[in-house]
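Peer 1: give the three-dimensional model of this entry:
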Amino acid sequence: MTTQPRSFPTLQAGAILAALGIGLGAFGAHALKTQLDAALLADYETGVRYQMYAALALIALGSTQRPQRAGLWLTLGAVIFSGSLYVLALTGVTILGAITPVGGVLLIAGFMIVALDARRT
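Peer 2: Sure thing, here's the model as predicted:
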């Protein structure tokens, strides 16, 4: 009996990121609005926005019947990019700003992989 390698759960990752993004966005809009200064709140909102971009892309990719190579890249990019911005905004630890571009590069790479895969089909 041969087993198929498990593929990255793109649709599930997108749905989880979207649900978390909505929750985190609501938390930022209500609970953090009066707790953070404008610059940190803007950083937090940027994290939510980019998380949702990645989530929607993952949902779209996961809804196709084609195998996807970009899911892991987009998920890791969203977690690192948005996660570092969340921690930065909530703690004020600015060294985490050095991690944020790594997540951005992973997001860019993920979208480039989507473009390459689309070209092949």
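Peer 1: only C-alpha atoms for contact and neighbour calcs from this point on.
Peer 2: Fine.
Peer 1: could you work out the end-to-end span of stretch 59-69 for me?
Peer 2: 14 Å (C-alpha to C-alpha, to the nearest Å).
Peer 1: ugh, typo on my part, it should be stretch 55-68
Peer 2: Start-to-end, stretch 55-68 (C-alpha to C-alpha) is 14 Å.
Peer 1: contacting residues for residue 75?
Peer 2: The neighbourhood of residue 75, defined by C-alpha atoms under 8 Å, 6 or more residues apart in numbering, consists of 13-14, 54-55, 58, 107.
Peer 1: filter these to the buried ones?
Peer 2: Buried by 16 or more other C-alpha atoms under 10 Å: 13-14, 54-55, 58, 107, out of the contacts of residue 75.
Peer 1: closest to residue 121 out of those residues?
Peer 2: Using C-alpha to C-alpha, residue 58 comes nearest to residue 121 of the buried ones among the contacts of residue 75, at 18.0 Å.
Peer 1: please provide the structure for the following sequence as well, for comparison with the first:
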Amino acid sequence: MKELVLVIGGVYGTLAVVFGAFGAHALKKRFTEEQLKSFETGVKYQMYHAIILVISGIVFPFIGITQQLIAYFFIIGIFLFSFSIYGLCLSASAGKKIKVLGPITPLGGLLLILGWILFTVEISRIAAYL
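Peer 2: Reported below is the predicted structural model:
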């Protein structure tokens, strides 16, 4: 699990840089200002969570269920949150907004919040033993 978390963190980080550059250059003329801001939000959150995945992969052995849930919440949460934003922005700019993606974004956000809560609890528990 540890290796998977590190790899996914690295892939998400790489994709955040690629999508950020894509948004800043290729999509700047195609998107409205609001779409560009939304797309950038997706990229930022993806990068933040790529970093916490890498940190989690370094810090946690992923032996207990809590540590595994942290990884799953972050991995699935960022996919649902950021990638639904990308899909909404791209489809809206093409004039064919995929509305079913709208409710997926907050679900991803909820998973990210749960991941942070569990991360905070788990890192506090570990710090108490140091």
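Peer 1: before we move on, back to that, which two of the buried ones among the contacts of residue 75 of structure 1 have the greatest separation?
Peer 2: Pairwise distances across these peak at 14.2 Å for 13 and 107 (criterion: C-alpha to C-alpha).
Peer 1: where in structure 2 does the helix or strand residue 76 of structure 1 falls within fall?
Peer 2: In this assignment (DSSP states H and E), residue 76 of structure 1 forms part of helix 71-91. Per the alignment by TM-score structural alignment, helix 71-91 of structure 1 matches residues 71-91 in structure 2.
Peer 1: determine how far the matching stretch lies from the middle of the whole chain.
Peer 2: Here stretch 71-91 of structure 2 is found 6 Å from its chain centre; the criterion is C-alpha atoms, centre = their mean, to the nearest Å.
Peer 1: same deal with stretch 30-47 of structure 1?
Peer 2: In terms of C-alpha atoms, centre = their mean, the centre of stretch 30-47 of structure 1 is found 18 Å from the chain centre.
Peer 1: now do that stretch: everything it contacts.
Peer 2: If you take C-alpha under 8 Å, 6+ apart as the criterion, stretch 30-47 of structure 1 is touched by 25, 28, 81-83, 85-86, 88-90, 92.
Peer 1: distance between the ends of that stretch?
Peer 2: The straight-line separation of the ends of stretch 30-47 of structure 1 (C-alpha to C-alpha) is 16 Å.
Peer 1: can you name the residues of structure 2 that it overlays?
Peer 2: So stretch 30-47 of structure 1 sits over residues 25-42 in structure 2, by TM-score structural alignment.
Peer 1: structure 1: which residue goes with residue 113 of structure 2?
Peer 2: Residue pairing (TM-score structural alignment): residue 113 of structure 2 is matched to residue 108 of structure 1.
Peer 1: for the residue minimising distance to the centre of structure 2, give me its contacts.
Peer 2: Nearest to the mean C-alpha position of structure 2, counting by C-alpha atoms, centre = their mean, stands residue 78 at 2.5 Å. By C-alpha under 8 Å, 6+ apart, the residues touching residue 78 of structure 2 are 45-46, 49, 108-109, 112.
Peer 1: can I get those residues in CSV including distance to residue 93 of structure 2 and secondary structure?
Peer 2: Converted to CSV, those look like this (distance: C-alpha to C-alpha, whole Å; DSSP: H, G, I helix; E, B strand; the rest coil):
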residue, distance to residue 93 of structure 2, secondary structure
45, 21, helix
46, 21, helix
49, 26, helix
108, 22, helix
109, 23, helix
112, 27, helix
